[in-house]
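>>> What follows is a predicted protein model with its sequence.
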Amino acid sequence: MISVDEIMSSTVYTLTPGNCVLEARLLMNEKRIRHIPIIEDARLVGLVSQRDVLAASDSSLHELSERSRLQLEQEHKLREIMSTEVATIDYRDSLKSAALRMRKYRYGCLPVLQSGKLVGIVTDTDFVGIAVHLIEQLEEADSETWGDDFESDNNSLPGTEANIDSVV
């Protein structure tokens, strides 16, 4: 069994409920992340997604100047926009169980806990990385089986269209 701690990101960027929307937006842009766990007294108390930040930044702010928008983003606290019912996963849980939960409930991430303490985060991007790695392994195995000379008429995965170029 592959466990969550084998693929999770252990570097987790967090903020507190008292941080402002501007700080979250800047952190997301700088670190190229889409989810920020919200921590208070060393406990996970919420989660802010890129969607939450965009909604708070964009809602009725289109007509405002950049300066006015920045001021409002500074006044708007994360406690006002964070999700407080956060699904988490234990670091020892299987990767499969994490993937199934994320797919079933359409989660973009699962904060990873060890004894109630945040130790990592697993995201949909982590699973895309795994998928790419598996596809590369399949292609390599196929190449070793058939050799480089063999060209298949159907280079698609089972259940997919063979000629993707013709799909509009």
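Received it, and whenever you're ready, just let me know what you need.
>>> Going by C-alpha atoms from here, please, whenever you check contacts or count neighbours.
Noted.
>>> for the protein, what spans make up the strands?
For the chain, the strands defined by DSSP state E occupy 35-40, 43-49, 89-90, 109-114, 117-123.
>>> Now the first one: buried residues?
In other words, strand 35-40. Across strand 35-40, burial judged by 16 or more other CA atoms under 10 Å covers 35-39.
>>> Check it against this one:
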Amino acid sequence: MQIKNLMSEDLITIDKDQNLSDALKLLRKHNISRLPVTNNKELVGIISERDVANKLGSSKAESMPASRFHVSSVMVKDVIAVPGTMRLGEVADLMLEKGIGSVPIVDDNGMIGIVSKADFTPLANGIIFDKISVKEVMSKEVVAVSSSDRLIHARRQMLDYKVGRVPVIDDDELIGIITSKDLMRAFINFRKNVPEKHQKSQIKEILVEDVMSSNPSSVSKEMSISDVSKIMVETGYNGLPVVENGDVVGIITQTDILRLIAKLES
């Protein structure tokens, strides 16, 4: 299958000179996690929820509201784009190799679409995927935080381990999950509601429990990949903790499913 048959053609873009507040409004309005960035309609970058969370949570950006940043100062500039004729498996391999969540699709006239890991997830359905269990695909190395950890610690963990979500575990029990979207919203609300002169000290007082989603969905390691794919598509979740006898034994994400699809395609 050529990647143009999987891509989303409904392109929502933003100009590099618009401010970060404009990007946030578009992300919320269209319920998307990333935006291609243009300059005179030419693709020059891409900006994601994770990029925003990383920027607003950094010490260098302390006390500055989102409206003070231009999109160009937050976006990833080295964008990898591919032609619509590239094979699905090749694009999956490229995304895994480069550690990227989406790829703009271009032709001679410019950008014609975009494909993300979420677009691959529905493909993990059918007889082959019914026979593959979560335990064969999941990541066993789980990066986790506790509810009493500071939010800036959770951000640091996501940055260091290059993950977009971490389970919240207290006394060996899964009690929540925190994602890049949660971080982004928390930092934005903080800057809106806390006076600038108090932000440097008070940012350290925000705890994971103040931001996390409680009672998160989870899956068992015996569940089929096909069933996990359906859950992700229906809920919009990008990753799910894997629980056995009350213990978190792994996590399965869209990246794990993308890796499986790439392997089968090859």
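Okay, I see it. Computed from a predicted model, the values in this text were never measured in an experiment.
>>> In TSV, list the buried residues of strand 35-40 of the first structure along with distance to residue 97 of the first structure.
As requested, those are exported to TSV (distance: CA to CA, whole Å):
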residue	distance to residue 97 of the first structure
35	20
36	22
37	21
38	24
39	25
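>>> picking up where we left off before, so which of the strands of the first structure is nearest residue 11 of the first structure?
Smallest distance to residue 11 of the first structure across the strands of the first structure (CA to CA): 6.5 Å, for strand 117-123.
>>> just the angle between the longest helix seen in the first structure and strand 109-114, please?
Identified as the longest helix of the first structure according to DSSP state H is helix 124-146. With axes from the mean of the first three to the mean of the last three CA atoms, to 10 degrees as the basis, helix 124-146 of the first structure and strand 109-114 are set at 100 degrees to each other.
>>> Can you mark which positions in helix 124-146 of the first structure are buried?
Neighbour-count burial for helix 124-146 of the first structure, counted by 16+ other CA under 10 Å, picks out 124, 127.
>>> Also stretch 81-98 of the second structure?
Using 16+ other CA under 10 Å as the test for burial, stretch 81-98 of the second structure gives 81-84, 87-96.
>>> Which members of those residues are positioned in helices?
Under the assignment DSSP H, these contribute 88-96 to helices.
>>> residue contacts, the residue minimising distance to the centre of the first structure?
The centre of the first structure sits closest to residue 123, judged by CA atoms, centre = their mean, with a distance of 3.4 Å. Neighbouring residues of residue 123 of the first structure by CA atoms under 8 Å, 6 or more residues apart in numbering: 8, 108-110.
>>> Going through those residues, which ones are buried?
For the contacts of residue 123 of the first structure, buried by 16+ other CA under 10 Å: 8, 109-110.
>>> which among those gets closest to residue 23 of the first structure?
Nearest to residue 23 of the first structure among those: residue 109, at 20.2 Å, using CA to CA.
>>> Surely that closest one touches residue 124?
Yes: using CA atoms under 8 Å, residue 109 of the first structure is in contact with residue 124, at 6.1 Å.
>>> list residues touching both of these two?
Residues touching both residue 109 of the first structure and residue 124 by CA under 8 Å, 6+ apart: residue 102.
>>> Determine the angle, from 0 to 180 degrees, between the longest helix along the second structure and strand 42-48.
If each helix of the second structure is counted by residues according to DSSP H, the longest one is helix 180-193. On the basis of the same axes, to 10 degrees, helix 180-193 of the second structure is oriented at 90 degrees to strand 42-48.
>>> Quick check: next helix or strand after helix 180-193 of the second structure?
helix 196-202 (DSSP states H and E).
>>> in the first structure, what residues pair with that next one?
Against the first structure, there is no aligned range for helix 196-202 of the second structure (TM-score structural alignment).
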